[in-house]
Structures are given as C-alpha cells and as structure tokens.
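*Asks:* okay, here's the prediction I keep looking at, along with the sequence it came from:
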Amino acid sequence: MEYILEMKGITKEFPGVRALNNVTFSVRKGEIHALCGENGAGKSTLMKVLSGVYPFGTYDGKIFINGQEVQFKSIHDSRQAGIAIIYQELAVVGEMSVAENILLNNELIHRKVIDWNLLYAESMKWQKQIGLDIDPQTKVRNLSVGKQQLIEIAKALTSDAKIIILDEPTTALTESDVELLMNILRDLKAKGVTCIYISHKLSEVLEIADSVTVLRDGETISTDPVGDMTEEKIITKMVGRSLTEIYPYEKRKLGDTVLEVKEYSVTHKGTGKQIIKDASFALRKGEILGVAGLMGAGRTELFTSLIGGYNNGKYSGSVNVEGSEKNIKNPSDAIEAGIAYVSEDRKRFGLVLGMDITKNTTLASLKQVMKFNVIDQAMEVKKAEEINNRMKLKAPNLEVKVSQLSGGNQQKVVLSKWLLNNPRILILDEPTRGIDVGAKYEIYKIIIELAKQGVGIILISSELPEVLGMSDRVLVMSGGKIAGELSRNEATQEKIMALATGGKNI
C-alpha cells in the first residue's frame, strides 16, 4: 500500500524556539493514522504546516502527496490538494443552518441566487453519508457538540477531501457520540479516505488507528503498527520515561468530616423539573471522593449548585462545612465557606484568556494582594510566583497570556488561582480533560499532595480508570440521584457502570 502523504525533514522555527526538528511523517492511503505526543511536542505545528497555515517558505523540508512534491502557499492550496482539518475548536457558524454549514463555499447558485431546494437536497445526501438524520434547515447552534462535529466532517467530504485531520475530536463528546464518530471513521476508511487522528485518549487510539506516530520535543520518535503498541509503550515514547504508576495514589489517614450534604435537591425554576433528587453524602479531610456517572446524570449540576453557580435552580436540603450549616447563594459565599470549584470548561469559566498568568492566578483572592483597596503589584507578582512554582508551571514568565499556554499548564493556573485561597474543599470537574499523559500525571501528583495536606477533594470524571485510580471512595450518579457508593477496594468499572445505568450494585 503506497504512501498518500510524506513529510520529510520538516523543521519549523519561531523566535528562540525550534518547534519541529527534522520531522518525518508518512501516512498510507486509506489508513487511520494516529499522531500522539505531549502538549508542545509539535503535533499542531506539523499539521499547520501540512494544512497551509504555515506556508511554503516559512519552514524547511518537503511534502509529497501521492509521490508528487507540493508547496502550499495558503490554506486554499492545501484544500485544493484534498486536505481538510477539523480543529478541536469547531468552525461551524451557529446562526446558519446545517445545510449552509455543510455547503459553505460550495453553495448551489442559479442565476446568482442560491437554489435553496437544491441546497437542502444536496445537504441531505452528505448527511446520509455520515448518519446525520436531521432537518437540514436546523440552526447549528441548537445541536450538540457531537452533531456539530459530524457537520464538520460532512463539510470536509463536500470538498472531496482525501486526507481528513481530526484534532482531539472526542474531547467534548458523549459516549454515544464517540461511538458514532468511530463508526463514521471506519466507514470513511472503507471508502478509501485517509484520516490523521490526534488524541490524548490512548484507549481510542488503540481502538481506531492502524498506525501511530509519536512526536516528542519537536522530533519524530517512532511510527509503529497499533498491533505492536500498548498504552504503556505509547506513554513511554511520549514522555521519554516509563510511568510505572499512571495514577500515583497513596493511602492516607483521613480526618474528620469536612463537608456533609443532606437530602439536597435542585428544581429547575422554569420547567419545575427536579434536576437533583435527595442527594446525601459526606467528605472527609484528606479524602479524594470520586464522582462517576453517564452524561446527563447530574454530576456537574449537583456540584455547581453547591457553590451557588447553578442560577436556574431552587435548592432544598442542607450543606454543612466542618459542622456549620452554610447558606450558599453564589460563588462568593462558597469561597467564604472554604469551597473551591475547578470547572470542566476551563476556557469559559476558569480563565480570562486575554489576561496574563499573574492576573489569572490572583483573580479569586484579590483581597490578599491589596493595600487600602488598591492592588499591590509587587505582592501580586510574589504570590503568583510562589503558587505557580509550587504547581511547577512551565512558562517563560508570568506575563504570558494564558491563551498561549498548553492545556496542562492552563489547568495548573486554574488550580493556582483556587489554591491561593487555601480551600478546605476542592471540587475538580473533569480536571484532566484535553490534557496529555505527562501533564495528567503532574496534575494527579498535585491532587495527592493536596489530599495529604488535609484538603477534602471531590473528583468528577468521565474517565473510569481515572476515578478508580485516584479515589478513596466513589459516588455513582444516575438520573439526578446518587445511585450508590463504592469503597476503593470494591469499586470496578463493571460495578460503576451497573449503578450508572440504573441497575443495582453487583
């Protein structure tokens, strides 16, 4: 089977940084080829070279498509050669319809006017190919992230793409959407379309890919058939060392109860629907309490309401922190009570992307860096440096905007922001989503260290190995209720899934 794509000796430099160093990357026609590496390994830079974002002349090396050298001077040139890239941040237009998005730049025009009937018919043809059975006139903003991703794939197919690049395609997808995407990729492969699959989720890589190339520090480490690889082998190649324990769990002596929630319910103000039903649980000092459940189980709704962040709900029940009942109406009340919450969507709710590291770090604790109601900049910088050094943040300096950091380092800034308040309770909602394996390990070590210091930690995660590997105890939610509780010794994926799907503990 011949190579459809060959990138040879690709070297790309930015001021003071060599992002790619003599990278070789080859993909066979009709295969699903995974590209793995830590954040900063050079994956995105390599794909930007391939897709024409970095035009010919701004890098060294050569690109061959079907054996012929190509020199892309723009994104348009790359598209003309049959290359389409679907970024993690989707490029759909929310106010436009499904059909308009799918056929964007390929509109069917008759006498300088769009033929809407033909447009919708053509859209349905492409939708059928990817199993998207919805009205083509539906506004895209009304669709789930999973369906928006399918629209991006359909858009790529309309341009007769021969190579489709998917960058972290399942980060925000439900389990059912992930399975649908996998089936579509298999179908595209059967039709001869080549896919480059970039993902931190190694279980998906091993399930869907034919081959895997690993980059580290801007260099090609290896290309191997997936059949020869395991998660451990890929991780070792990615980080340059063996992570003997992916989850650095340490048994600890737990303290007294720090948080107790009794018969807690949340009712949606508008619909009157009960979102959370009679939830009761306790958390001890130094304990890591895992929270598992399927999408829609109510995990995020429960814990955002506990910090006063779920504005559409009416609450009932009691919340006690160290034996004292708290009436938490908003996040400020939660901070005063010693509760910190790391959101699952760090870019929307955890960070101000246009601000630097220092200002993001002190955002939730401005009183600590103020004198006479004015921010003391020297004190602010000192506090930010101390906490970010503790987090082992990797950044040139604290004046860098957080938008320029990798996912793992952004998450460290979010943690720094909350830890500056010395919380007694730390709620972590999907704390390692979109983070590479090496950075995950560093986040896990931080979590363990905080627990050893007596912080009560609630770990909400959709990744069952993460819940099992890090938790002292696991709560399982289903349909807005706490369906069951499992100790570390008795918790298994099978038992968690049985409770999460409405069954009984097995």
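*Replies:* The structure has been received and is ready for your questions. Residues are numbered from 1 along each chain as shown.
*Asks:* use CA for all of it now, contacts and neighbours both
*Replies:* Will do.
*Asks:* excluding its backbone neighbours, what's nearest R284?
*Replies:* Of all residues not flanking R284 in the chain, T257 sits nearest, at 4.1 Å (CA to CA, 6 or more residues apart in numbering).
*Asks:* isn't that neighbour right up against F281?
*Replies:* No. In this structure T257 lies outside contact range of F281 using CA atoms under 8 Å: 10.4 Å.
*Asks:* okay, the two: which has more neighbours?
*Replies:* T257 (17 against 14; other CA atoms under 10 Å).
*Asks:* how about that one, what does it touch?
*Replies:* 282-285, 322-323 (CA atoms under 8 Å, 6 or more residues apart in numbering).
*Asks:* let's see it at 10 Å
*Replies:* By CA atoms under 10 Å, 6 or more residues apart in numbering, T257 lies in contact with 282-287, 320-323, 456.
*Asks:* can you tell me how far it sits from N421?
*Replies:* 20 Å (CA to CA, to the nearest Å).
*Asks:* against Y444, how distant is Q411?
*Replies:* Taking CA to CA, one finds Q411 at 12 Å from Y444.
*Asks:* looking at the two, which is more packed in?
*Replies:* Q411 (29 against 20).
*Asks:* ok, structure two:
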Amino acid sequence: MQENNMLLQMEHITKRFTGSVALSDASIHVERGEVHALIGENGAGKSTLIKVLTGVYRCDEGTILFDGQPSAIQSPQQAQREGISTIYQEINLVPFRSVTENIFLGREIFRWGLLDWRKMNAEANTLLERLHLSLDVTRPLNTYNIATQQMVAIARAISFKSKLVIMDEPTSSLNEDEVATLFTIIRQLKAEGVATIFVSHRLDELYVICDGITILRDGVTVDERPINTISKLELVAKMLGKDLGSVQKSGQTSFDANRHHAGEEVLLDAVGLRAGRKLQNANVKVHAGEIVGLAGLLGSGRSEVARAVFGADSIDAGTITIKGKETHFHKPEDAIRSGIGFCSEDRKIDGIIPDLSVRENLTLAALPTLTRSGIVDRKQQEAIVDRFIQRLGIKTAGPEQKIRELSGGNQQKVLLARWLCLNPRLLLLDEPTRGIDVGAKSEIQKLIEELAEEGMGVLLISSELEEIIEGSDHVVVLRDGATVAELARAGLSQDAILTAMAHGEHSEAGSGEDS
C-alpha cells in the first residue's frame, strides 16, 4: 500500500458497549479507487466498524484518518458531506415518497424559492440511466420491487460524488443481470478514483470485484491483504477461526458420538428448493431419530431452508415431502399441525414475547389445543408448564416471571419447551446454542440428543463446526443457496466442511486453489 494513495486508515479501533466489547483491535486500510472487501461472521464487528467510521458511534480507542486528515465525523450526515456514502442492506429510504424525492432527500433543488421538480426529475433519470434503469421517477418508491429500491439507494449514494462508498450486502436482493450492472458501476467508480468498501458473504462475488480484503473475527482484524493472495479455503478458515492444517476432533461439545443413529422413516425430504437468489438448489433429508447438521457461512441459505420447510417463506420451485406426502405449507400453522416445530435464529426478535410470562411464552403454540370456547384451560396449561420447567431445568422464579428477566440460556429452553409440549416429529433448530453460557449450551445439546434417541428428527443449524460435527449423523453443506456437499458421519471433519464452504465441493483441504 502506498501511503500517499491511502484514502482511509482506521487503526486499533475499540468500541465498548455495556456488558460487551464490539471491537477490540480492528483496523482497515483502503486506497483511493480500491474495491475493498470487509467480511466476517455475525457478531464479528463489521457493522460496528462501519458505524464508527460514519459517525453513528464514537470509538473508545484508536485513530481514523480520512483523505489524509484526522477524522472527526460526528454523524452520518457529516459523513456524507465529507464524502462517505453508505448503502445499507435494509433499505433506509422513504417508501411513500417518489423516486426523485428519495434521491434528493435533504438536498432538494430550488428555483425562485420553489422546488425545481423538472431539474430534479431530469437529474434522477440521468442517474438511473447510468444504472441501466428506466423508471417513472415520480412514482412512490414502494410501488417498485426490492431490487429496484436497492438500485435507487445506490443511485442516491453515487449522486453525492463521494470519495468512499460503503455497500452492505448490496447484491442480496439483485438478480444476476442486476449484479452485473452493479459491478459495472463499481468499476466506473473505481476508474474515477472512488473507493468502495464491499460487505458480502458471497465469496465468488468478492473474488470478481474486490482488490483487497479485511477479515474480522470477534471484533479483531485477523487478516488484511490483497484478495488474490488468499485462497477461498484460507479465507473461510480465518473467518471461523479454524486451523487450515490438520484439525483434530477433540470432543468440544456435550454430544455423545456413540449414541447417534437414524431410523428408516423419512420425515423430511426437500429437493431443489429455489427462492429468488437466497435459495438456488437446496436439498436436505431428515430421517426419524436422526440429527442432520446444516452447515454454511452466513448468507449461504441455512435459515432460508428452515423457514421454507416451516412455511414461513414461500419458494419459487422445488418439492417438500413430509412423512412421505408432498406438501406445500402456506403458513407456519400448517407446519405445526403436521408435527413440525421451529426455533428461529434470533430468539429476541422471532422467538420470545419479552413482556409475557414464562407460562404464556411456553404454551403459545399450544393455545389452540388448550382453549375451549375461547377460554384457556388454565389448569392444563399450568400442568404443561410445570412439567417442562422441571424436565428442561428452566431456572425461573416461577411460571409468572416475565421471560425477558431470564438468562439467554433459559429463554432458549422456554422456546424449546414451546415446541416439545406439542410432541413434534420434526424439530428445526436454528442456532439453538448461540449466545448462551457453557452450562446451558451443554444442557441443550444433551436434550437435542435425547430427543433424537426418542425418535424425533432434528435439523440442526449452527455456525459452530464442533457442534455440527459432533452432534450430527449427517451434514449438508450450503453455499450461495445451493447444497454443495452431503457428508456422512464417517467422513465428517472440519477440513471437509471448510473445503465445501469455500469451493462448493468435497475435496482435500489445503490445495490452495480457488474454484
């Protein structure tokens, strides 16, 4: 890196929040005109680093130089004035306003004291033509699909004549043609000397468009280099904190490798699932009494598979067969009636209802079976709650305690009990041990194993490879929404899974070649 060509230098950034450290030693360096990848798993610190740069947060320690000067950006608005534009994955525009109004929001053009709509509409059209889009710019933004809204957000960002554009998962809503158009725009910006920080979990895209890469893990920059000097396999290993060489399985979970087995009955057989760009050709099969691990990097389609099976998201193509019968669930209620339970990845957003009690949260899915003429059978409800508090060892002051007052591990147990009280045949578990203490994690892992021993089928999604390897009878690896490897228990290893994540195939690790 040439010092006089450096646009952004963030060195040893630390950011603390109450009870946690989001960044502890994060650095990133971006040259003028460079397309720089910023990657890491959930919780690695990517979003926090971007928010520190753009003035949403102030760092507790570290230095920031932008365009050769110490940065003192206090707000996103100031960041835009200084030449930094951010395009977030969640589109942060005003849906009921027109395309033109969104592009010029906060910097409208006036003539004789009145809004100059003719000039703003013309400039909006010129910007969109650059993105190969032909739109009625006077229409409300929400009348267009998400992909088009994303392109409008990109048009707004480049209209600021920025020195640095930050793109957070910009291709997540785009089809292949739209991705190609976006990459053309990024290359145009590069030719004009505009730098781009590109946040994405799609490895193939990184190698197509990026020059350099910064890898974050647990708030620390673990590597930073030209992207053509790191293989996909090494990149994945660094993201996950795994040894690229021989990785020995040392029994780091509470699963018992000797207890695994699967019955003959097929509870779930999902074939060729497709849903936009999120699922491209996903396949997974679960037998009774079997724990099937679903592995892949963030953005690989793991949660999307579970949500599709549960009827929470619709699919464009593919078949889902439950207990030998091809099924198409229109809503989760249909899946629940078919004996399927689903613990979602984010228990705070999609799981618990924080201001309701343990009793109310635990029996939420069972209410239709506990209600007669609109009245809940309180005695039956309390019996169920008492039984599962005891069975799962839920530590609570009592059934009426608000669930938000429980620890993360005990909240997770309540969510598991919510489904277990319905006696499901198939349980979909998305990151069931994330963010909980070691003791609770051990208890939940043992419970999952006991459920499989009793004949329940379990689809286990986890970012922890040890949990997947030691807890699964069979592992399905996803990459960019497609099933790229299916690994039997006898051939399970971290190297095999990492290779499939990186290359989309089951091959010998450590080849150093990029597919």
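*Replies:* All right, it came through fine. As the structure is a prediction and not an experimental result, all values here were calculated from the model.
*Asks:* circling back to that earlier point, so which of the contacts of T257 of structure 1 sit within helices?
*Replies:* Assignment to helices by DSSP state H places none of the contacts of T257 of structure 1 there.
*Asks:* aligned partner of I28 of structure 2 in structure 1?
*Replies:* Applying TM-score structural alignment, one finds that I28 of structure 2 aligns to F25 in structure 1.
*Asks:* who's in contact with the nearest residue to that match once chain neighbours are set aside?
*Replies:* Leaving aside its sequence neighbours, F25 of structure 1 sits nearest to M7 (CA to CA, 6+ apart; 5.0 Å). For M7 of structure 1, the contacting residues are 22-27, 46, 49-50, 61-65, 69, by CA under 10 Å, 6+ apart.
*Asks:* corresponding residue for M7 of structure 1 in structure 2?
*Replies:* By TM-score structural alignment, M7 of structure 1 lines up with M10.
*Asks:* next secondary structure after the strand or helix carrying its match?
*Replies:* Using DSSP states H and E, M10 of structure 2 sits within strand 6-17. Using DSSP H and E, the helix or strand that follows strand 6-17 of structure 2 towards the C-terminus is strand 20-31.
*Asks:* that following strand vs structure 1 - mean distance after superposition?
*Replies:* By mean CA distance after the TM-score superposition for structure 1, the fitted strand 20-31 of structure 2 averages 2.1 Å away from its aligned residues in structure 1.
*Asks:* what residues sit buried inside that strand?
*Replies:* 22-31 (16 or more other CA atoms under 10 Å).
*Asks:* redo the residues you listed as TSV? Include distance to D313 of structure 2.
*Replies:* Output for the buried residues of strand 20-31 of structure 2, formatted as TSV (distance: CA to CA, whole Å):
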residue	distance to D313 of structure 2
A22	31
L23	34
S24	37
D25	38
A26	36
S27	38
I28	37
H29	39
V30	38
E31	41
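*Asks:* can you give me the neighbour number for the closest residue to M370 of structure 1 other than its chain neighbours?
*Replies:* Spatially, and ignoring its direct neighbours in sequence, M370 of structure 1 is nearest to D376 (5.4 Å; CA to CA, 6+ apart). By other CA under 10 Å, the residues close to D376 of structure 1 number 14.
*Asks:* what of V208 of structure 2?
*Replies:* 10.
*Asks:* again, but for M355 of structure 1
*Replies:* Counted with other CA under 10 Å, M355 of structure 1 comes out at 14.
*Asks:* distance of the match of I28 of structure 2 from M470 of structure 1?
*Replies:* The value you get for F25 of structure 1 to M470 of structure 1, if CA to CA is used, is 36 Å.
*Asks:* got the contact list for stretch 315-327 of structure 1?
*Replies:* Taking CA under 10 Å, 6+ apart as the rule, stretch 315-327 of structure 1 contacts 256-269, 274, 276-285, 305-308, 328-329, 333-334, 336-339, 424-425.
*Asks:* hmm, try it at 7 Å
*Replies:* The contact list for stretch 315-327 of structure 1 (CA atoms under 7 Å, 6 or more residues apart in numbering) reads 257-267.
*Asks:* for that stretch, buried residues please.
*Replies:* So stretch 315-327 of structure 1, judged by 16+ other CA under 10 Å, has buried residues 315, 318-322.
*Asks:* and for stretch 201-208 of structure 2?
*Replies:* For stretch 201-208 of structure 2, by 16+ other CA under 10 Å, it's 201-203, 206-207.
*Asks:* which of the residues you listed sits closest to T126 of structure 2?
*Replies:* Set against T126 of structure 2, the nearest of those by CA to CA is L206 (28.5 Å).
*Asks:* need the counterpart of L235 of structure 2 in structure 1.
*Replies:* Match for L235 of structure 2 (TM-score structural alignment): I234.
*Asks:* so who does its match touch?
*Replies:* Contacts of I234 of structure 1 by CA under 7 Å, 6+ apart: none found.
*Asks:* could you redo the last one with a cut-off of 8 Å?
*Replies:* I234 of structure 1 neighbours (CA under 8 Å, 6+ apart): 202, 214.
*Asks:* give me the angle between the strand holding M10 of structure 2 and strand 20-31.
*Replies:* Here strand 6-17 of structure 2 points in a direction 180 degrees away from that of strand 20-31 (axes from the mean of the first three to the mean of the last three CA atoms, to 10 degrees).
*Asks:* and the contacts of M7 of structure 1, which is closest to N142 of structure 1?
*Replies:* L50 (32.5 Å).
*Asks:* so what corresponds to that closest one in structure 2?
*Replies:* Under TM-score structural alignment, L50 of structure 1 pairs with L53 in structure 2.
*Asks:* mean deviation of the strand holding M10 of structure 2 from structure 1?
*Replies:* Looks like 1.6 Å for strand 6-17 of structure 2 (mean CA distance after the TM-score superposition for structure 1).
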